[in-house]
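Colleague: Turn this into a model:
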Amino acid sequence: MAGFQNRKSALVRRFALAGTFLTALGSALNAEDVRDRVSYNLYGSPGLVDMPTAEVPPDATLAGTYANLSGTSRSTLYFQILPRLSGSFRYSAIENFLNGGTSTLFDRSFDLRYQLLTETDRRPSVVVGLKDFIGTGIYSGEYLVATKTLSPGLKFTGGFGWGRYGSHSPFATTGTRPGGFTGTGGLPEIDRFFRGDVAAFGGVSYAPHDRLNLKLEYSSDNYTREVQLGGLDKSSPWNFGVDYRFKNGGQLSVYHILGTEVGAQLTFVTNPKTVGIPGGSEPSGLPVAPRAPGAAADLGWTLDPQRSTSAKASLKQLAAKEGLEVEAVDLQSNRVTIRMVNPRYGAPSQAFGRMARAMTRALPASVEVFEIVPVVNGMAMSSVTFRRSDLERLEHDAANEMLARTVFADGFQQAPPPDQGIYPKFTWSVSPYLQLSVFDPDNPVRADVGLRAAADLEITPSLILSGSVTKKLNGNLDQVKRLDESNLPRVRTDNAQYSAQGDPAIEYLQLAHYGRPAKNVYSRVTVGYLEQMYGGLSAELLWKPATSRLAVGAEVNYIQRRDFDQLFGFQSMTTVDPVTGAKREIPNVNGHVSAYYAFGNGFHGQLDVGRYLAGDYGGTIALDREFANGWRIGAYATFTDASFDDFGEGSFDKGIRFTLPLASFFGQPSRRRNDVVIQSLSRDGGARLNVNGRLYEQVRDYHKPDVVNSWGRFWR
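Modeller: Predicted coordinates for the structure are as follows:
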């Protein structure tokens, strides 16, 4: 133990000495220079060539990297979760790594980095990192690294590493590090963290101008297994690199590594905080129409029904020009309540602002109080109330001034019923579709492409018949083979058969009823072919006050497995294991109790606890970060009483998800978006029914916590 303490003390002293040395080389930091932009290494993280640096990009930076090194390819997604915390997901293909060096290994890995100290005039930035900490352990390593900017474009880096980072010329040992690799991955390798041999690494980068960056490093990764298996040759720990930087922050890099190998990478960088503000180029809304002095006292219009009818018609016309629908108007002498549908604006605050300004132009001068009740699927979401005099007075002031005078309340029983002749409504569309399956060990990416025809019939505001039909044009999802079966019913692993036989296929065909059974309470009942694999009945209740960050819901489903051709038939709930022939029953009933919470700063959490499709019990935890422009980046993980062995490769269900608003790309306001989920092959453990129209995402958009996040667009 004394020896360990001595080695630990020596390690701390050496790190402190390295930090002091870097600081002594420089003087006070000059103003930020474009040459000091963060560079990304072959692992897709801030770094030199192979080694990490303590550079930290701006909060919310999202970077995607594809790198290739002599038959080893790495695709990495990097996200700056918080100003000091970042995470990476990596998918690697390593040739000559399995079966005596003759097969390619496809590997998933996750990294975390945390900045312990920010850089100042007198000290370097210091970062601690965990690489491949819940993967199979092939790239497993931990590090403590410091980086100091000495002058614009010139940076020095030094650090210490364990695992992969401690495999070349170690000078100390801290405990015993377990050897070998984890079989199925997916679990934190806590007993490895900061244990084993410790080695030093470091380097320097210099950007002579804003487009070029030169890098030199001393690597502490010996690439032991790759060299042993013949996939790589190594003759030197010195690596060299050149980055060509694009104006948008991306980079194209070429490297000479290990003394013998050549590598290259391409990195794209964006930031959801600033990219593509929805509705960035649409015409501005109508200006507020101020009332003439004394006009507010004129109530003569109340005696003339024609003037009231004309005011309502004018408001509907002005709203329609703004892309909004006014389904009903309750007009009183000094107060008006409207029923509004917003099919256009992804930021509800922009819809409220445009509607309020249209109201100042269409309604009689005596009407002082404007109440807007947004309605989704017949459900009144909230009641948003303005005073007309505030709109007149604050039009050219900051939006926050208007927010302070805006009242949010529950819209329960506040919306007037829709006018006659609006319903039923029918809409339809035809569009291409893409279905992906990733991380199959036999083929990393599989996909089906084709055409989708979808239609919605709103019989009443809250009773909706909807469905979609697909026709596959090409694809190979029917070739996914899952023979390493679990001891669970095959609730998702028959996906290949659904792809093979479902052409054409009815994706879903359902009748849904939405309601407001009580104050703060929302309901949904859906019956029909609910998704690709299951039909039946789904019922949901959600409690969500209009001004609360918290919501609580419950869902129960009674299901029956659909035929593989995805037409109008059902099949037995008994599944057969193709390996053992064992029969297992899918339970008819599943469901969850859910809690949702908006933490602020765009973070939303969700916890689902209940019974999953295969009959396993457990919970799913999810955390998403959302931005005012509609972008969303998050992750989830599901743990159930199904053992890790029963679940199979990956140990438990987990994934990363993105929401990409179309408005960000086209510059016009839109509520359309693309949801992308990156996860392992669909497995049976932790699987949940896919139901359209779940309540929380519909409801929270128009409640105060979410509306406030985009309130800067109120006057847009």
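Colleague: switch to C-alpha atoms for all contacts and neighbour counts from now on
Modeller: Will do.
Colleague: Which strand runs longest in the protein?
Modeller: strand 443-460 (DSSP state E).
Colleague: Quick one: work out the angle between the next helix or strand after it and strand 443-460.
Modeller: Toward the C-terminal end, the helix or strand that comes next after strand 443-460 (DSSP states H and E) is strand 463-475. Interaxial angle, strand 463-475 versus strand 443-460 (axes from the mean of the first three to the mean of the last three Cα atoms, to 10 degrees): 150 degrees.
Colleague: buried stuff in strand 463-475?
Modeller: Going by neighbour count (16 or more other Cα atoms under 10 Å), the buried part of strand 463-475 is Leu463, Ile464, Leu465, Ser466, Gly467, Ser468, Val469, Thr470, Lys471, Lys472, Gly475.
Colleague: how much distance is there from the longest strand of the chain to the middle of the chain?
Modeller: Strand 443-460 sits 21 Å away from the centroid of its parent chain (Cα atoms, centre = their mean, to the nearest Å).
Colleague: Contacts made by it with the rest, please.
Modeller: 106, 378, 423-440, 464-477 (Cα atoms under 8 Å, 6 or more residues apart in numbering).
Colleague: which secondary structure elements does the biggest helix by length in the chain contact?
Modeller: If you go by DSSP state H, the chain has its longest helix at helix 2-25. Here helix 2-25 touches strand 141-151, strand 154-163, strand 172-174, going by 3 or more Cα pairs under 8 Å, 6 or more residues apart in numbering; DSSP states H and E.
Colleague: Second input sequence below; structure requested for side-by-side comparison:
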Amino acid sequence: MPVATRTARGKRAARKLALASSFCALSAQAALPQESQWAWNRPTLNFMGVPGIVDMPSAHPSRDADIDLSLSMLNGSRRLTGHFQITPRISGVFRYANLDSYAGIDEYYDRSFDLRFLLAEEGPTAPAVTLGLQDFGGTGIYAGEYLVATKTIGRLRATTGLGWGRFASLGGFANPLGVLGDRFETRPDGPGGVQGTGRLDAKQWFRGDAALFAGVQYAYSDRMVLSVEYSSDDYAAEEENTSFEHRSPFNFGLSWRVGDRMQLNGAWLYGSTIAAGLTYTFNPRTPNAYPGGFDRAPFPVTPRAPGAANDLGWARQADAGAILQDNMQRFLEADDLVLEGFDVAPHTARIAFRMGRQSGPAQAVGRVARMMTNNLPPSIERYEITLVGHNGLPVSTVVINRSDLEELEHAPDGAWQSFARARIEDARDLPPAAVARFPQFDWRAGPYLEASYFDPDSPIRLSFGAELSARYEPRPGVVFQGALRQKLSGSAGDLPDSNSDLPHVRSDNARYADQDSVTLRDLTAAKYFRPGDDLFARVSAGWFEPMFGGVSGEMLWKPVDSRLGLGVEVNYARQRDFAQDLGFQDYDILTGHASAYWEGDDGFLYQADAGRYLAGDWGATLGIDREFDNGIKIGAFATFTDVSFDEFGEGSFDKGIRFEIPLSALVGQRTDTTIARTIRPVQRDGGARLDVNGRLYTQVRNFQQPGLQSDWGRFWR
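Modeller: As a prediction, the model looks like this:
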């Protein structure tokens, strides 16, 4: 069909469907009473993996913190999409698409990012309104912007949108934003190609022709939704490069919800093809079917008999302290906690412990406090409970009165009242060390799995093998650790040689991965200590990671009651041999960063690092993470340095998505295993930072007042 004819018909069809969707909504309002919104407790997802109708977007957001993982398949294209509702109004999208015979490549892989902003929530009369940027940081295959409104009336949802870019490729008309200036009337070409991946070309946004799209959805039941839409996307790129055919702008779809987490999609698209999709929804707030978990019950508070607090006869017994310490050590071990120090006086007890396999610091403090009521004499009223980090750093001390525990254990608002009455102080010193605690030695043997993602020739490359690791702590704060690996199989070493113009600090990863003999992954010695009030310090030396070794020093200022932390790190790094034995190459560099950390509301964590990176470039890294009460953390980061986009190469700048999932949050049982991954669209040399184990902020933050306060709801669990 000639483009001019298709465009003219598209304009007429868009107007008709927009009028029809409005008419249907008004008719439904007249015919149906306002009923419960059970059918719309969350939006359907379209074939682009975002809230939408069939292939076009709609305005409603997903539920706060929902993660939607979608796989869509249609003729010539497959799309894998991750959609995260970052806040109730903002969501982000990462999409990985595979197209047949696109741009002269048999199997073409494309990466893209979206952002969606809810401008207005749906009201009794007003629609929900969302502004979206699609493929704003990729090669631009799907690039487009839209403003969309959606209204729900009973079982019907009507959507009308205005689109630019790809959303205006069919039925386009003069840009209404042209009234703001001539620059909006023409859409400039984007950077395109892999060299353009990641560039934020804002000069394209909302430029050029605009077009209307519209659709209507009908909730046949609480599980089934029927949809029809007019699409303003002409799929010209797919028609030109794949076997896809665009015969009609109308799409017809069916969505079927399986339980609360899965959605199946089927559709007849563009008059030519059948499409299918599957979406799985995961919310970090409720990751498993057993929110309470399978944790063992805590010890109850043992109340004192009247007048018992005045009995100090125990204090005259010479071995009383040793007996009480032994009792506490046995109680802590039974609950996977580690006694670090203990001291008693007639009216005060000091205890220090490490978390072990406990996942919540406030929950652990609550359990230790109740154990103390079971084991310590009634005259001891004041409990000073010190939280010690994994590497022996004393972080904070929670001061609790025994009488408050006795009063509040069964109070309706006992958690809040116990927090209000407790005091959280800085902890520089430990009570005397528990006798048989040090030295400590631990080792593990098991499999390892490493992955690299988004190579143009292969979506994922894996390396699998066996790892033997060991950790030795002769006294608190002094740690020796290391790991040996034997690769058994893998394809990470099949990557092409680096073509980077920068020093190959990361892009020679394939040469490190392509080793069949035993390799030394890391071998370090570290000292952790408290040089002053609110100060934490670390000095490390050795082979830090497969690619670099050297010497590293770090200082962190983090007051116990502050959301702000400031740090500085200086490293001398030397590049290791590809064989990953004890040898080094000629390349060495002095790197370092100044860092600022801020703990925001709703679990948001903000971090900014500025300094010199491994390739000698100077710049800054900005990171935002959201952490949930169960320890699941999801975030993203971007690094901008004085390396130009062209010199950096594919990807334009370093960026990525990262997540941490404690296995306990999924299985409901205690385990110290955490699944942690950083996913970069591409790994290059610019913006590369030394990987040092045991950085201070992550060891300190959860044990101070802001972290304990957010976790205090678990104090009585």
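Colleague: State the span of structure 2 onto which the helix or strand that the longest helix of structure 1 is followed by is aligned.
Modeller: Following helix 2-25 of structure 1 in sequence order, the next helix or strand is strand 62-69 (DSSP H and E). Using TM-score structural alignment, strand 62-69 of structure 1 lines up with residues 67-74 of structure 2.
Colleague: How about stretch 550-558 of structure 1?
Modeller: Against structure 2, stretch 550-558 of structure 1 falls on residues 564-572 (TM-score structural alignment).
Colleague: Would you pull up how far that stretch lies from the middle of the chain?
Modeller: Going by Cα atoms, centre = their mean, where stretch 564-572 of structure 2 is centred and where its chain is centred differ by 23 Å.
Colleague: Could I get the buried residue list for that stretch?
Modeller: Leu564, Gly565, Leu566, Gly567, Val568, Glu569, Val570, Asn571, Tyr572.
Colleague: quick one: that stretch to structure 1 mean distance?
Modeller: Superposed on structure 1, stretch 564-572 of structure 2 shows a mean distance of 0.8 Å to its aligned residues (mean Cα distance after the TM-score superposition for structure 1).
Colleague: Compute the number of surrounding residues for the equivalent of Pro459 of structure 2 over in structure 1.
Modeller: Using TM-score structural alignment as the criterion, Pro459 of structure 2 maps onto Pro444 of structure 1. Number of residues near Pro444 of structure 1 (other Cα atoms under 10 Å) recorded here: 16.
Colleague: and the gap between Pro444 of structure 1 and Asn476 of structure 1?
Modeller: 12 Å (Cα to Cα, to the nearest Å).
Colleague: next one: Trp631 of structure 1
Modeller: 30 Å.
Colleague: With neighbour numbers in mind, choose between these two.
Modeller: Trp631 (25 against 16).
Colleague: wouldn't that one be in contact with Leu660 here?
Modeller: Yes: look at Trp631 of structure 1 against Leu660 with Cα atoms under 8 Å: they come within range, at 5.3 Å.
Colleague: give the contact list for the most centrally placed residue in structure 1.
Modeller: In structure 1, the centroid-proximal residue (Cα atoms, centre = their mean) is Ile633; its distance is 2.3 Å. Shown in contact with Ile633 of structure 1 (Cα under 8 Å, 6+ apart): Asp624, Arg625, Glu626, Ile656, Arg657, Phe658, Thr659.
Colleague: now do Gly591 of structure 1
Modeller: Ala554, Glu555, Val556, Asn557, Gly610, Arg611, Tyr612.
Colleague: now these as TSV including distance to Glu226 of structure 1 and secondary structure?
Modeller: As requested, the contacts of Gly591 of structure 1 are exported to TSV (distance: Cα to Cα, whole Å; DSSP: H, G, I helix; E, B strand; the rest coil):
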residue	distance to Glu226 of structure 1	secondary structure
Ala554	51	strand
Glu555	50	strand
Val556	51	strand
Asn557	50	strand
Gly610	44	strand
Arg611	44	strand
Tyr612	41	coil
